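Undergrad: sequence and predicted model, in that order:
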Amino acid sequence: MTLVEARGAVLLITLNRPAARNAVDQAVARAVNDAIDRLEDDASLSIGVLAGNGPAFCAGMDLKAFARGESARTPERGFAGLTGRPPVKPLIAAVEGPAFGGGFEIVLACDLVVASGNATFALPEVRRGLIASGGGLLRLPQRIPRNRAMEVLLTGAALDAATAYELGLVNRLVGPGEALDAALALANEVAANGPLAVAATKRVVTESADWTADEAFARQEPIAAAIKASADAHEGAVAFAEKRAPQWSGT
């Protein structure tokens, strides 16, 4: 079972299979996929937080379910209903305990990471004769220095939370049991900003990885122009002049 709850402009998605260390089976993948669709489609939501219930964030794919013939993927978004096509809106991982294999790939599909001191991250697939094909090979070298990423990927060894923070993988490092509250606080900080501007900012950062230096500003311009022409941009300027909090409409 996966729990989904709107808290103002924040959608909290909680993996809720603590007895199975929140391993991903078809039901979890479908529930996360549907929650991400809700985040995308609901104009009142600006950002999501993804957490795990219990002592582990996520142990990855449920091997028992796999042996029964279940897939841990969805056609729309890939592994865990997320890693193949993350949302346009930002997503924060709140990590307590191990995030191993596909669990780490879920974290890497998020835009920001809040972790407790007891969090650990690993992609041990090579130790089983496999590769981290749910986004681990593609995303980890973009998040931490290449040689450190290669060490993690080639050895299957775990990163502790403090090391992940030092490498820049973790945005905020907190005490055990504090990751969710800290992630929600960070999400609310983001959600206080213009929702169109937040989504457009993520879009430019994500898409510009493939842009050449010569084309970058030209490709950014139509995205920026749409934001400048929005009602929210006008509201932001008026609210600043009137010294009040803006009232975003998402238009």
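TA: Yes, it's here.
Undergrad: only C-alpha atoms from now on, for both contacts and neighbour counts.
TA: Fine.
Undergrad: how many other residues sit next to residue 103?
TA: 29 (other C-alpha atoms under 10 Å).
Undergrad: help me confirm that it is found in a helix?
TA: Yes - according to DSSP: H, G, I helix; E, B strand; the rest coil, the state of residue 103 is that of a helix.
Undergrad: now do it against residue 189, distance only.
TA: 25 Å (C-alpha to C-alpha, to the nearest Å).
Undergrad: can you give me the buried ones in stretch 82-89?
TA: Of all the residues in stretch 82-89, those buried under the rule 16 or more other C-alpha atoms under 10 Å are 82, 83, 84, 86, 87, 88, 89.
Undergrad: again with stretch 98-109
TA: For stretch 98-109, a neighbour-count test (16+ other C-alpha under 10 Å) marks 98, 99, 100, 101, 102, 103, 104, 105, 106, 107, 108, 109 as buried.
Undergrad: now render the residues you listed as TSV, adding distance to residue 44.
TA: Compiled in TSV, the buried residues of stretch 98-109 are given as follows (distance: C-alpha to C-alpha, whole Å):
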residue	distance to residue 44
98	32
99	30
100	33
101	33
102	30
103	28
104	29
105	28
106	24
107	24
108	25
109	22
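Undergrad: return the closest of the residues you listed with respect to residue 185.
TA: The shortest approach to residue 185 among the buried residues of stretch 98-109 belongs to residue 107, at 18.0 Å (C-alpha to C-alpha).
Undergrad: which non-adjacent residue is nearest the closest one?
TA: Ranked by C-alpha to C-alpha, 6 or more residues apart in numbering and with sequence neighbours excluded, the top spatial neighbour of residue 107 is residue 93, at 5.8 Å.
Undergrad: what sits up against stretch 40-47?
TA: Stretch 40-47 is touched from outside by 6, 8-11, 39, 87-92, 187, 190-191, 195, 198-199, 250, with contacts defined as C-alpha atoms under 8 Å, 6 or more residues apart in numbering.
Undergrad: buried residues, that stretch. List them.
TA: The neighbour-count criterion (16+ other C-alpha under 10 Å) identifies 40, 44, 45, 46, 47 as the buried residues of stretch 40-47.
Undergrad: straight-line length of it, end to end?
TA: Criterion C-alpha to C-alpha; first-to-last residue distance in stretch 40-47 is 9 Å.
Undergrad: the stretch 51-200 of the chain: strands as residue ranges?
TA: Secondary structure of the stretch 51-200 of the chain (DSSP state E, counting those that start in this stretch): strands located at 73-74, 78-79, 91-95, 98-100, 112-116, 120-122, 159-160, 172-174.
Undergrad: winner for burial among those strands?
TA: Of those, the one with the most neighbours on average (mean count of other C-alpha atoms under 10 Å) is strand 91-95, at a mean of 28.
Undergrad: related to what we said a few turns ago, closest to residue 134 out of the strands of the stretch 51-200 of the chain?
TA: For the strands of the stretch 51-200 of the chain, proximity to residue 134 was assessed by C-alpha to C-alpha; strand 78-79 is nearest, at 6.1 Å.
Undergrad: and here's the other structure:
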Amino acid sequence: MRFLIRRIFSISEKLRARPTVIRNYSNDAQKNEEKKEEEVRKNIVIEKFDTIVTLNIDRQKSRNSLDIPTLNELTVALDTFEKDATAKVLVINGEGGSFCSGFDVDELADKGYNPLKDASSRLLRRPLCDKPTIAAVSGYAVAEGFELALACDLRIIEETAVLGCLGRRFGVPQGMFGARRLTSLIGLSRALDLLMTGRLINGSEAYQIGLGCKLTATGTALGESIKLAKSLVKFPQNALIMDKLAAVNSQLNPNSEESMRDEAVMTSLLGNAIEDIKEGAKKFQGGIGKHGKFYKLTEVPLKDWELEETLEEVQVSIQKKDDKKS
């Protein structure tokens, strides 16, 4: 899909990371030597189509999970978009068929929850950006990836997309205001269903309950998001942003003592939750709960009778030839 879009728009690829090859022919001894200096591969690829910017998460081997370097790149990309006067709409996309699978579990197990949460602090902004943002949701948008999609203003969701709070399996809370955003979008009852059970929903159900502004076929979320962005940039932006901020602030930024107290209580609970997260990460690395499985998450000791060996007695009767003739 991205290749088709490139043919429609003029592309700026200055921000794409490419290997730089340096050849040194300064003297005869070094004439045949080739020195290669490769930049560290970037996990966030930015492309600009006139006034529309696409932010593409590119960690395909881990379904675009978010480690600390990726979160740092994401922060820079979002701030750059906000400061660019020529950029009007941001489309967030995941390369390779998945939007984002949440925090990198290996790094979560190695470095703990707080470093990843600190690295994702830019995503706590409500709204994510003052300018319009669109999530092109394909494949997996789970855990913090689900929260990232919720943080965007609009969501184009593919029919076969998979969304949900997969962190529920291992005690990982919604760390980027996902619970508040989800409740604001679909109401308390439906939000509690997804938050407490952690069950996964497909794109069709997500659209039915109000999470998406459009349901689209597999492989078309990015293209449809670009089309939606084009329909937004034609409007005068000041009034559009004013109305958007008024709506978002009325739902996500209630300025009251009760709200501040509730958030303080939730923060105090995080200390105990971190111990659960450590154990959950170890379980995942050991194979428990992989591929989105919610069963056999706990190890149940076998009872005595289950440990006993049972022997099945099999009787085999051999009929003699003489008996058969008679």
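TA: Okay, I see it. What you see is a predicted model; the values in this text were computed from it and never measured.
Undergrad: now what about the TM-score between them?
TA: Overlay of the two chains. TM-score (TM-score structural alignment, normalised by the length of the first structure): 0.78; 209 aligned residues with a C-alpha RMSD of 1.8 Å.
Undergrad: list the ones among the buried residues of stretch 40-47 of the first structure that fall in strands.
TA: Within these, membership in strands is found for residue 47, as judged by DSSP state E.
Undergrad: turn the buried residues of stretch 40-47 of the first structure into a markdown table, including distance to residue 126 of the first structure.
TA: Written out in a markdown table, the entries for those read as follows (distance: C-alpha to C-alpha, whole Å):
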| residue | distance to residue 126 of the first structure |
| --- | --- |
| 40 | 34 |
| 44 | 42 |
| 45 | 38 |
| 46 | 37 |
| 47 | 34 |
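Undergrad: tell me the one of the buried residues of stretch 40-47 of the first structure nearest residue 33 of the first structure?
TA: In terms of C-alpha to C-alpha, no member of the buried residues of stretch 40-47 of the first structure lies closer to residue 33 of the first structure than residue 40, at 10.7 Å.
Undergrad: translate that closest one into the numbering of the second structure.
TA: In the second structure, the residue matched to residue 40 of the first structure (TM-score structural alignment) is residue 82.
Undergrad: could you do residue 205 of the first structure as well?
TA: Under the alignment by TM-score structural alignment, residue 205 of the first structure pairs with residue 247 in the second structure.
Undergrad: and residue 96 of the first structure, by the same measure?
TA: Using TM-score structural alignment, the partner of residue 96 of the first structure in the second structure is residue 138.
Undergrad: you'd agree its match is up against residue 219?
TA: Yes - assessed by C-alpha atoms under 8 Å, residue 138 of the second structure is found in contact with residue 219 at 7.3 Å.
Undergrad: anything in contact with each of the two?
TA: 97, 158.
Undergrad: comparing those two, which residue is more hemmed in?
TA: residue 138 (30 against 17).
Undergrad: residues in contact with the more buried one?
TA: Neighbour list for residue 138 of the second structure: 94, 97, 98, 99, 157, 158, 160, 161, 162, 218, 219, 221 [criterion: C-alpha under 8 Å, 6+ apart].
Undergrad: how many neighbours does the second one have?
TA: Per other C-alpha under 10 Å, the neighbour tally for residue 97 of the second structure reads 18.
Undergrad: tell me the counterpart of it in the first structure.
TA: Matched to the first structure by TM-score structural alignment, residue 97 of the second structure sits across from residue 55.
Undergrad: swap in the last one?
TA: Alignment note (TM-score structural alignment): residue 221 of the second structure maps to residue 179 of the first structure.
Undergrad: report the contact partners of that match.
TA: Contacts of residue 179 of the first structure (C-alpha under 8 Å, 6+ apart): 94, 95, 96, 114, 115, 116, 173.
Undergrad: hang on, the earlier thing: now do the residue nearest to residue 107 of the first structure against residue 83 of the first structure, distance only.
TA: In this view, residue 93 of the first structure and residue 83 of the first structure are 13 Å apart by C-alpha to C-alpha.
Undergrad: and residue 237 of the first structure, by the same measure?
TA: As judged by C-alpha to C-alpha, residue 237 of the first structure and residue 83 of the first structure stand 36 Å apart.
Undergrad: tell me the contacts of the nearest residue to residue 55 of the first structure once chain neighbours are set aside?
TA: Using C-alpha to C-alpha, 6+ apart and skipping residues adjacent in sequence, the residue nearest residue 55 of the first structure is residue 97, 5.6 Å away. By C-alpha under 8 Å, 6+ apart, the contact list for residue 97 of the first structure reads 55, 56, 57, 116, 118, 119, 120.
Undergrad: would you confirm that residue 185 of the second structure contacts residue 207?
TA: No - when contacts are counted by C-alpha under 8 Å, residue 185 of the second structure is not listed as touching residue 207 (11.4 Å).
Undergrad: these two - which one has more neighbours?
TA: Just comparing residue 185 of the second structure and residue 207: by other C-alpha under 10 Å the higher neighbour count belongs to residue 207, 20 against 17.
Undergrad: that one matches what in the first structure?
TA: Across the alignment, which pairs residues by TM-score structural alignment, residue 207 of the second structure is matched by residue 165 of the first structure.
Undergrad: doesn't residue 22 of the second structure fall inside a helix?
TA: No - inclusion of residue 22 of the second structure in a helix is not indicated when three-state DSSP is applied; the result is strand.
Undergrad: how near is it to residue 166 of the second structure?
TA: When distance is defined by C-alpha to C-alpha, residue 22 of the second structure is 45 Å away from residue 166 of the second structure.
Undergrad: who has more neighbours out of those two?
TA: Set side by side, residue 22 of the second structure and residue 166 give different neighbour counts by other C-alpha under 10 Å, the larger being at residue 166 (28 against 12).
Undergrad: aligned counterpart of the more buried one in the first structure, please.
TA: Residue mapping for residue 166 of the second structure onto the first structure gives residue 124, with TM-score structural alignment as the criterion.
Undergrad: ok, that match - contacts?
TA: Under the criterion of C-alpha under 8 Å, 6+ apart, the neighbours of residue 124 of the first structure are 100, 101, 153, 155, 156, 157.
Undergrad: how about the fifth one, nearest residue that isn't a chain neighbour?
TA: With sequence-adjacent residues excluded and distances taken as C-alpha to C-alpha, 6+ apart, residue 156 of the first structure is closest to residue 124, at 3.9 Å.
Undergrad: how much space separates that neighbour from residue 151 of the first structure?
TA: Counting by C-alpha to C-alpha, the gap from residue 124 of the first structure to residue 151 of the first structure is 11 Å.
Undergrad: residues shared between the contacts of these two?
TA: residue 157.
Undergrad: could you check how far residue 141 of the second structure is from residue 163 of the second structure?
TA: Computed with C-alpha to C-alpha, the distance linking residue 141 of the second structure and residue 163 of the second structure is 5 Å.
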